[in-house]
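**Q** Next input, structure requested:
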Amino acid sequence: MSEHHSGPVETGAKMDYSEHEKTYDSFINATKYGTAILVALMIAMAAGFFTAAGFFGGLIAFIVLSVVGVIMLR
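**A** Now for the predicted structure:
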């Protein structure tokens, strides 16, 4: 059945909040920049496959969109 605790609920080691916040910020940054790169890749692939731009046009579009996206996210 249910147990009634009168002590603290957390019985493990103390949490290192500064390290936790650094890890969280790194995860958010990786997600943000990774999404920007993937969006640039999808647009460049569409430009390369469905227009007359070809492979090199798509590659140039990817590079330009990646640089613009990273600059805008800073």
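
**Q** all contacts plus neighbour counts: C-alpha atoms, from now on.
**A** Will do.

**Q** elements contacting the helix or strand where Thr31 lies?
**A** Using DSSP states H and E, Thr31 sits in helix 17-50. Using 3 or more CA pairs under 8 Å, 6 or more residues apart in numbering; DSSP states H and E, the elements in contact with helix 17-50 are helix 54-73.

**Q** Geometrically speaking, which residue is the centre of this structure?
**A** The chain has Thr31 as the residue nearest its centroid, 0.9 Å off, counting by CA atoms, centre = their mean.

**Q** To compare against the first, here's the next sequence to fold:
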Amino acid sequence: MAEHPTGPAETGAPMDYREHEKTYTLFLNGAKWLSVFVGALLIAMAAGFFGHIGLIASVLIFLVLAVAGFAMTR
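**A** Sure thing, here's the model as predicted:
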């Protein structure tokens, strides 16, 4: 049958705090870079669709905004 612990849940397996911090930092960096990417993409799409500037200009706007966003968040 299943083993039933008798002690409190807080005294379970020891935490690996170093690995927890690495995972948290990776998540925050991923969220930051994804936000920059999505923001640049949305602005470039809006400029291309509503500004009638064309595909190449939209790609250039995206690249400029993405590079600027990456540089500002470093």
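
**Q** still on that earlier bit, kindly provide the distance from the residue nearest to the centre of the first structure to Gly12 of the first structure.
**A** Distance of Thr31 of the first structure to Gly12 of the first structure, computed by CA to CA, to the nearest Å: 30 Å.

**Q** got it, and Gly57 of the first structure?
**A** Gly57 of the first structure is 56 Å from Gly12 of the first structure, where distance means CA to CA.

**Q** of those two, who's got more company?
**A** Gly57 (17 against 6; other CA atoms under 10 Å).

**Q** ok, back up a step: what residues in the second structure pair up with the helix holding Thr31 of the first structure?
**A** The alignment of helix 17-50 of the first structure onto the second structure (TM-score structural alignment) covers residues 17-50.

**Q** what's the mean distance for that stretch versus the first structure?
**A** Here the mean offset of stretch 17-50 of the second structure against the first structure after fitting is 0.4 Å, by mean CA distance after the TM-score superposition for the first structure.

**Q** List the buried residues in that stretch.
**A** Going by neighbour count (16 or more other CA atoms under 10 Å), the buried part of stretch 17-50 of the second structure is Trp33, Val36, Phe37, Gly39, Ala40, Leu41, Ala44, Met45, Ala47, Gly48.

**Q** Out of those, which is nearest to Ile61 of the second structure?
**A** Ile61 of the second structure has its nearest neighbour among the buried residues of stretch 17-50 of the second structure in Ala44, at 5.7 Å by CA to CA.
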